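Chemist: Sequence and predicted structure below; questions after.
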Amino acid sequence: MDEKLRKRTIVRRELESSYLKETRSYKVYLPPDYDSSRAYPALYAQDGEQFLNFGRGATVAQEMILNGKLFPFIIVAVTVSKENRTEEYGTGRSRNDIYKSFFVEELLPAVEKEFAVNDRILIGDSLGGTVSLDLALDRPDLFSKVLSLSGAFYPDVMKGVLRRPKLSHLTIYMLIGLQETAVPVGSQTVDFLSYNRDMKQVLEQRGASVTYVEKEGGHDWGFWQSQLPSALSFFFGVK
């Protein structure tokens, strides 16, 4: 088991984006005994490097798959532009539309031309959760499953949800920490706990299937990593 755990398969790819006007890289984790002739569910992760490194996403997946706790799936970990993260992930920000166009029109076709995918789940932390939800709102034909780790659901995100009377296509797992009531953001503090509680209500009112989890924890990868096994089990768990 230990040897198999160490032998994770992660491939790196680069994509020349006409939308972003730059080369954006991504990594793809392939499950144990990956078979290129069959299709797998794909977990598309924002903040990809952080998800793999600080979240230990591939390590957790590998161990749980080998232990028979999760069905095999692939992880597409999309590198974030650190200097443009807020502008790309933030609802209505200057690069938000071009990032979403890159994701849908360039990243998805590149990934799914190389790897057979039969289902898509979006995962993101903080603003990564925001852009994941926005993608599912914009393109219900492509995305219906979201895994939000302390989503930064500011009023602009809420407005986008309020504009859509029906969200019965959407299944979302929302995790939020009880200590996320005064998270430093720039020169201010933000109550992400209240934002998530409000978002849960609005999503449910519009018919979304919401699994909502509040736990002791803060707005950081230590908390998200500790809760990742439960979060992954929601979409990939062996019943």
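Modeler: Noted; the coordinates are in hand.
Chemist: When you work out contacts or count neighbours from here on, use the C-alpha atoms and nothing else.
Modeler: Noted.
Chemist: what separates residue 113 from residue 173, distance-wise?
Modeler: 28 Å (Cα to Cα, to the nearest Å).
Chemist: Ok, residue 101 next?
Modeler: Distance from residue 101 to residue 173, by Cα to Cα: 24 Å.
Chemist: Tell me which of the two has more neighbours.
Modeler: For residue 101 versus residue 173, the count of surrounding residues by other Cα atoms under 10 Å is larger for residue 173: 20 against 17.
Chemist: is it true that the more buried one touches residue 210?
Modeler: Yes - under the criterion of Cα atoms under 8 Å, residue 173 makes contact with residue 210 at 6.0 Å.
Chemist: helices and strands around the longest helix anywhere in the chain, which ones?
Modeler: Assignment by DSSP state H gives helix 221-236 as the longest helix of the chain. Judged by 3 or more Cα pairs under 8 Å, 6 or more residues apart in numbering; DSSP states H and E, helix 221-236 is in contact with helix 57-66, strand 171-177.
Chemist: The protein: helices as residue ranges?
Modeler: Going by DSSP H, the chain shows helices at 2-6, 48-53, 57-66, 85-89, 96-101, 108-114, 127-138, 155-162, 192-205, 221-236.
Chemist: what about versus this one:
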Amino acid sequence: MSEIFGYVGALLIGLILGLTGGGGSVLTVPILVYVLLIDPVLATAYSLFIVGTTSAFGATQNYFKGLVDIKTGIIFAIPSFIAVFVTRRFILPRIPDTIVETATLLLTKDKFLMAFFAIVMLFAAYSMLKKPKLVLREITRKKYLLNLVIQNSIIGVIIGLVGAGGGFLIIPSLVLFAKLPMKKAVGTSLFIITINSLIGFLGDASNPSIDWDFLMIFTSISIIGIFIGIYLHRYINEKQLKIGFGYFVLAMATFILFKEFYFV
């Protein structure tokens, strides 16, 4: 039964990615960990492959509609995918299995990753629920490049740790710094997520624990979902969708924190 719910979740991941250009990826790790009972570290690796491959199909669809800015996408992706790969290849393996152990607190690597993931989800929910307020001010090219490198490197580290695509962080950056229209920012975001996630997954591709049969089935269902999402995008009120999904992500983040630190 849990496997059926997991595959339904895979369809939902793709659906949300197709509708919003981001957001769906934050569901991937919770579904893998809590529904399919996969180890959190392995789940973040799976998430990178699932989200990256699914986003590639979405980006291709948007490219043929003229909604992907390839040049801007590559510029934005370079600092983030370097940070993703370094995080997966060198930083994550060096996090100790037990981080803090006292009489009242046991913080393991798995708990840390899920708690950090929940915090990222809280920021994702906030970005979906807050009213857009972008101040497009003129900045020098030097400051623009510095901001771009710093912000996208941070995004890369976050993606590397939690396995989420980071669309909720990338889209505002594309609108604010690259001044792309929202629809083009969504399409370009999928392109960047594809690069970040799949390059990040290279750090885990040789892991013998990876169940490739399961991964391909789950990813295939998610790809079906993204095609459905892209098709439905024209019929659905995007603003209302983001608000509703934002509250759902907020509830999920709260559940993860509660489960990791209060459930025995």
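Modeler: Cool, got the structure. Worth saying up front: this structure is predicted, and the values here are computed from it rather than measured.
Chemist: Can you calculate the TM-score here?
Modeler: Once superposed, chain against chain, the TM-score is 0.27 (TM-score structural alignment, normalised by the length of structure 1); 102 aligned residues with a Cα RMSD of 5.5 Å.
Chemist: picking up where we left off before, tell me which of the helices and strands packed on helix 221-236 of structure 1 is the most buried.
Modeler: The highest average neighbour count among those, using mean count of other Cα atoms under 10 Å, belongs to strand 171-177 at a mean of 23.
Chemist: so what does that strand touch, helix or strand wise?
Modeler: Contacts defined by 3+ Cα pairs under 8 Å, 6+ apart place strand 171-177 of structure 1 against strand 145-149, helix 192-205, strand 209-215, helix 221-236.
Chemist: any chance of the ones you listed in TSV, plus mean neighbour count?
Modeler: Shown next, in TSV, are these (neighbours: other Cα atoms under 10 Å):
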stretch	mean neighbour count
strand 145-149	27
helix 192-205	18
strand 209-215	15
helix 221-236	18
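Chemist: mind checking which of the ones you listed is nearest residue 157 of structure 1?
Modeler: Among those, the nearest to residue 157 of structure 1 by Cα to Cα is helix 192-205 (9.0 Å).
Chemist: counting contacts, what elements does the closest one pack onto?
Modeler: Helix 192-205 of structure 1 packs on helix 155-162, strand 171-177, strand 209-215, going by 3+ Cα pairs under 8 Å, 6+ apart.
Chemist: related to what we said a few turns ago, just tell me which of the helices of structure 1 ends up closest to residue 177 of structure 1.
Modeler: Residue 177 of structure 1 sits nearest to helix 192-205 of all these, at 6.8 Å, using Cα to Cα.
Chemist: The closest one to strand 145-149, inter-axis angle?
Modeler: 160 degrees (axes from the mean of the first three to the mean of the last three Cα atoms, to 10 degrees).
Chemist: Quick one: closest of the helices of structure 1 to residue 121 of structure 1.
Modeler: helix 221-236 (8.1 Å).
Chemist: Please produce CSV containing the helices of structure 1, extended by distance to residue 16 of structure 1.
Modeler: CSV is the format used below for these (distance: least, Cα to Cα, whole Å):
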stretch, distance to residue 16 of structure 1
helix 2-6, 31
helix 48-53, 17
helix 57-66, 25
helix 85-89, 17
helix 96-101, 13
helix 108-114, 11
helix 127-138, 21
helix 155-162, 29
helix 192-205, 35
helix 221-236, 29
